[in-house]
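1. Structure for this input, please:
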Amino acid sequence: MKIAIGADHAGFPLKEEVRAYVERLGHEVTDLGAYNAEPSDYPDFAEAVGRALMAGRAERGILICGSGVGVNVAANKMPGIRACMCHDTYSAHQGVEHDDMNVLVMGARIIGSALAFDLVAAYLNARFQKQEERFVRRLNKVKAIEARYMPEAQSDSH
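-> Next up is the predicted model:
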């Protein structure tokens, strides 16, 4: 699977560990920065990962900042992006299975690398349960809300 990953300065060390882990799992990773721990702005990396998904250059994304909150808020401003902060494995797979989450968000100052690896594995191994009518119905309602409030959103692009 093609994965886009990004983090600000606070998430940089964990991003480096997660990037290597995702590559070891056999996925193709596009690292969209930050490339060091120098102060940076989280919205830049949230947008870069979101744009990669919107353009079809990645199937899923991973975003990391200090708390996870900043990149989560910023990423969800983009059409077709369903970013969710997950610090437990249930949410990491259930978010994909029930809600078609396409960006996993983690807080580097909240969790360590061992839990991050478990979250990433749960997220990447999960698949949207499109055979379940209730999950498809709910996702379509989310997409309808997005279309009402984000006119540039494409109805079935993501």
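
2. C-alpha from now on. contacts and neighbour counts both.
-> Noted.

3. Can you tell me the centre-most residue of the protein?
-> Here the mean C-alpha position of the chain is nearest to the C-alpha of Val103 (C-alpha atoms, centre = their mean), at a distance of 1.5 Å.

4. Alongside the first, I'd like the structure of this one:
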Amino acid sequence: MHIAIGTDHAGYDYKEKIKVLLRALGHEVTDHGAFSDQSCDYPDFIFPVADAVAAGDADRGIVLGGSGNGEAIAANKVKGIRAAVVWDALSAEMSRRHNDANVLSLGQRMIAEADLDLIVRTWLDTSFEGGRHQRRIDKLEAR
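-> This next block holds a predicted model:
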């Protein structure tokens, strides 16, 4: 799978750890920045991730920040993106199973580093259930 990833300064450390995990799992990774922990503005790095997923240049995206909230808001401004703020493995699973989230939004200040791998692996490995949930996705896409 091709994963686009991006963050502001507040998610930089986790972004670097996630890139290592993704590559170890055999995924292709495109890093849209930031490339240091120096203060910056998250939309500059989140919009390219969302654009890549929406255009089909990446299969999914992962965005990070301090809380993950602003990053999800930014990503969700791009048509075709369903970014979900996730804080544990169950929320990661449900974001895929019921919402077909194509962008994972994580807050480095909200998630223990020890939980990071399980959250990302769960999100990557969980399939969309479809069924009644597809009807809801169709309504989102029609808007």
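
5. Distance check, the residue nearest to the centre of structure 1 against Gly80 of structure 1.
-> Shown here: Val103 of structure 1 relative to Gly80 of structure 1, a distance of 10 Å by C-alpha to C-alpha, to the nearest Å.

6. Specify, as a residue range, where stretch 67-79 of structure 1 falls in structure 2.
-> Residue correspondence for stretch 67-79 of structure 1 in structure 2, counting by TM-score structural alignment: residues 67-79.

7. In that stretch, which residues are buried?
-> Judged by neighbour count using 16 or more other C-alpha atoms under 10 Å, the buried positions of stretch 67-79 of structure 2 are Ser67, Gly68, Asn69, Gly70, Glu71, Ala72, Ile73, Ala74, Ala75, Asn76, Val78.

8. In terms of helix, strand or coil, where does the last one fall?
-> Local secondary structure at Val78 of structure 2 is given as coil here, using DSSP: H, G, I helix; E, B strand; the rest coil.

9. Can you show me the helices along structure 2?
-> Listed in chain order, the helices of structure 2 (DSSP state H) span residues 12-24, 43-55, 69-75, 89-97, 113-125, 132-142.

10. The first one against structure 1, how far on average?
-> Read it as helix 12-24 of structure 2. Here helix 12-24 of structure 2, set against structure 1 after superposition, deviates by a mean of 0.7 Å using mean C-alpha distance after the TM-score superposition for structure 1.

11. Check which helices and strands that helix sits against.
-> Taking 3 or more C-alpha pairs under 8 Å, 6 or more residues apart in numbering; DSSP states H and E as contact, the helices and strands that helix 12-24 of structure 2 lies on are strand 2-7, strand 28-31, strand 60-65, helix 113-125.

12. and it with helix 113-125, angle?
-> 50 degrees (axes from the mean of the first three to the mean of the last three C-alpha atoms, to 10 degrees).

13. Residues in contact with helix 12-24 of structure 2: which ones?
-> Around helix 12-24 of structure 2, the neighbours that count as contacts under C-alpha atoms under 8 Å, 6 or more residues apart in numbering are 5-7, 28-29, 34-37, 64-65, 108, 113, 116-117, 120.

14. Tell me the one of the residues you listed nearest Ala84 of structure 2?
-> Ala84 of structure 2 has its nearest neighbour among the contacts of helix 12-24 of structure 2 in Leu64, at 11.2 Å by C-alpha to C-alpha.
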